[in-house]
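> quick one, structure for this:
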Amino acid sequence: MFIHHGSLRELYRVAEQMEQTLIDLRLMPRTIVAPGYWMFGPREVNTNSTNEPLIKALMISGFYPNIAASFDAKMMRTLHANKATMSNQSINSINKIGGRPRGSVYTFSELSKQQGGLYMCRNTTAVSPLMVMLFGQSLKRASPTILDVDGWLQFRHDDTQHTETILKLKDSIDIVLANAFGELQKEHGEDRYLHHDPVRNKLVDLMGSLFAVDEKSYVDYLIEQAKLPQPVQPKRKNRKKGGYNKR
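Below is the predicted model:
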């Protein structure tokens, strides 16, 4: 694997711009950089910067509505495409992982149309159903055991108490996020920033721990699913050119 030095410098420049924007908007204080400190912003806002499952969940919100779910080893569905695949160069492509278990879920940056009505998902990231349910736009109960995300993607859990817990957690996250956006419009003193809210911090810590456990559990589940025999698709009868057999 090769890393382009120019690309790294560009990423660093964009990160610096984002940091300055957050400081200008008074969302976080300016940081006095100490020797050996490589993060952007103070340590208080970097508590979960290495929590990959939480970052993946936030990417779902950032790339919304770009969510894809597999229905066999090769094909996926999205909100706007019934047949979608991935670039062969993607780390999640079937060429890299040797087949995709049914039920795998991904977020992606863009969807491009290919020949034959096929679509391609670019810059994909594997996520878990719980991440999708909590960071999709809408979550509704389709039945006592089925939760519906954004009107097209459904997840089933036989324990109705668990589905009710997920719905309540989704409502709590939406309320906290709405309050956070409301705080962006208010004037704060020099010693008061968004990360000083104890309720918000506690919820973020909870989600960070929850997604870490959930992702591991879901990966283990997909590994077991991949070991199961795949359903055999019925073969089509061969026909001669013209669509009929000459007698």
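
> all contacts plus neighbour counts: C-alpha atoms, from now on.
Noted.

> residues in contact with Met120?
Contacts for Met120 (Cα atoms under 8 Å, 6 or more residues apart in numbering) come out as 84-87, 111-114.

> now the second one, please; I'll put the structures next to each other:
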Amino acid sequence: GGDESNRNSDNIPLLKAVITAGLYPNIIVADLSKKVPKLSTRAGEVFLHPACLDATQEASLDSKMLVYHEMVKTAKVYVRDATTISPYALLLFGGAIKVQHRSSRITVDGWLGLDAAPKTAVLVKQLREHLDRMLLRKIDNPNEKMSELDTRVVSSIALLLETEPAPAKGANAAPPGGAAKSDVKPGDWPCPQCGHNVFASKRECFKCGFRK
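This is a model prediction of the structure:
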């Protein structure tokens, strides 16, 4: 309890990875080459629900991968409670991964593909395999202490997760400072920690958790 339990409470990338592990396979892929990104799941095209926080900043998503909590169908197929995630969160806490050496890609569950040099893809796969074995051991024996190798693997994973992808380049990319200029309204403030635009009515940055 106490401080130890909350040690990573402000580590947003790690929290997103935990959410990814809990909500997988609820994954959305965004086509960021379009002015308004096209969102797709394995079942087909979806739309962010108007009540979803990211729906107001859909044109400036900082990753082509999102995870969502709920899907509903009304006039359109909507997803709720969606947030962008790092590709590393998907690779390390999502489905089964396979390295495609010839095409320099790594796939998740046979449908989600990411470009990756073969050497990098193999290293990520080995990291994932070690993590899976380590988690199984902890489930079987919760009191077992981590080895030095386990500790190094966990540290490496934490470092990877903290390496957030840069905003996509193109018409829908956000300029330095967070949101597109047209999205900035009087009273909005730039987060001094991550640079994202925060609505005037909010005292906390929804992206990194910084409190004004």
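
> TM-score for this pair?
Overlay of the two chains. TM-score (TM-score structural alignment, normalised by the length of structure 2): 0.69; 168 aligned residues with a Cα RMSD of 2.4 Å.

> out of the contacts of Met120 of structure 1, which are buried?
Buried members of the contacts of Met120 of structure 1, scored by 16 or more other Cα atoms under 10 Å, are 84-86, 111.

> Ala57 of structure 1: which of the contacts of Met120 of structure 1 is nearest?
For the contacts of Met120 of structure 1, the closest approach to Ala57 of structure 1 (Cα to Cα) belongs to Leu111, at 19.3 Å.

> so what corresponds to the closest one in structure 2?
Matched to structure 2 by TM-score structural alignment, Leu111 of structure 1 sits across from Met71.

> please apply the same query to Met59 of structure 1.
In structure 2, the residue matched to Met59 of structure 1 (TM-score structural alignment) is Ile19.

> separation between that match and Ala43 of structure 2?
21 Å (Cα to Cα, to the nearest Å).

> with Gln100 of structure 2 instead?
23 Å.

> tell me which of the two has more neighbours.
Neighbour totals were compared for Gln100 of structure 2 and Ala43, and Gln100 leads with 18 against 6 (other Cα atoms under 10 Å).

> give me the distance between the more buried one and Pro118 of structure 2.
In terms of Cα to Cα, Gln100 of structure 2 sits 7 Å off from Pro118 of structure 2.

> now swap in Val77 of structure 2 and tell me
36 Å.

> most centrally placed residue in structure 2?
Centroid check for structure 2 by Cα atoms, centre = their mean gives Ile85 as the closest residue, at 0.8 Å.

> for the counterpart of that one in structure 1, what are its contacts?
In structure 1, Ile85 of structure 2 lines up with Val127, judged by TM-score structural alignment. Val127 of structure 1 sits next to 53, 56-57, 105-107, 215 when contact means Cα under 8 Å, 6+ apart.

> can you get me a residue count around the residue nearest to the match of Met59 of structure 1 when sequence neighbours are not counted?
Leaving out its chain neighbours, the residue that sits closest to Ile19 of structure 2 by Cα to Cα, 6 or more residues apart in numbering is Val67, at 8.0 Å. Residues contacting Val67 of structure 2 under the criterion other Cα under 10 Å number 27.

> do I have it right that Val67 of structure 2 meets Thr20?
Yes. Between Val67 of structure 2 and Thr20 there is a contact under Cα atoms under 8 Å: 6.4 Å.

> for structure 2, what spans make up the helices?
2-5, 12-23, 87-93, 118-140, 148-161 (DSSP state H).

> most tightly packed of those?
Across the helices of structure 2, averaging neighbours per residue (mean count of other Cα atoms under 10 Å) puts helix 87-93 on top, at a mean of 22.

> let me have the contacts of Val127 of structure 1 in JSON lines, extended by distance to Asn95 of structure 1.
Below are the contacts of Val127 of structure 1 laid out as JSON lines (distance: Cα to Cα, whole Å):
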{"residue": "Pro53", "distance to Asn95 of structure 1": "24"}
{"residue": "Lys56", "distance to Asn95 of structure 1": "23"}
{"residue": "Ala57", "distance to Asn95 of structure 1": "25"}
{"residue": "Val105", "distance to Asn95 of structure 1": "17"}
{"residue": "Tyr106", "distance to Asn95 of structure 1": "16"}
{"residue": "Thr107", "distance to Asn95 of structure 1": "19"}
{"residue": "Glu215", "distance to Asn95 of structure 1": "23"}
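
> which of those does structure 2 keep?
Compared against structure 2 with both residues aligned by TM-score structural alignment, their matches' Cα atoms under 8 Å, these retain 53, 56-57, 105-107.

> tell me the contacts of Pro50 of structure 2?
Here Pro50 of structure 2 is in contact with Thr56 (criterion: Cα under 8 Å, 6+ apart).

> quick one: map it onto structure 1.
Aligned by TM-score structural alignment, Pro50 of structure 2 pairs with Asn88 of structure 1.

> neighbours of Gly113 of structure 2, how many?
Other residues close to Gly113 of structure 2 by other Cα under 10 Å number 16.

> kindly apply the preceding question to Trp189 of structure 2 instead.
Other residues within reach of Trp189 of structure 2 by the criterion other Cα under 10 Å amount to 20.

> which non-adjacent residue is nearest it?
Here the residue nearest Trp189 of structure 2, using Cα to Cα, 6+ apart, is Val198, at 5.3 Å.

> one more: Leu147 of structure 1?
Using Cα to Cα, 6+ apart, the closest residue to Leu147 of structure 1 is Arg141 (4.6 Å).

> I figured the one you found was touching Asp148, is that so?
Yes. Contact criterion Cα under 8 Å: Arg141 of structure 1 and Asp148 qualify, at 6.0 Å.

> quick one: contacts for the nearest residue to Ala51 of structure 2 once chain neighbours are set aside?
Closest residue to Ala51 of structure 2 apart from its sequence neighbours, by Cα to Cα, 6+ apart: Arg80 at 7.5 Å. Listed by Cα under 8 Å, 6+ apart, the contact set of Arg80 of structure 2 reads 48-49, 51-52, 68-72.
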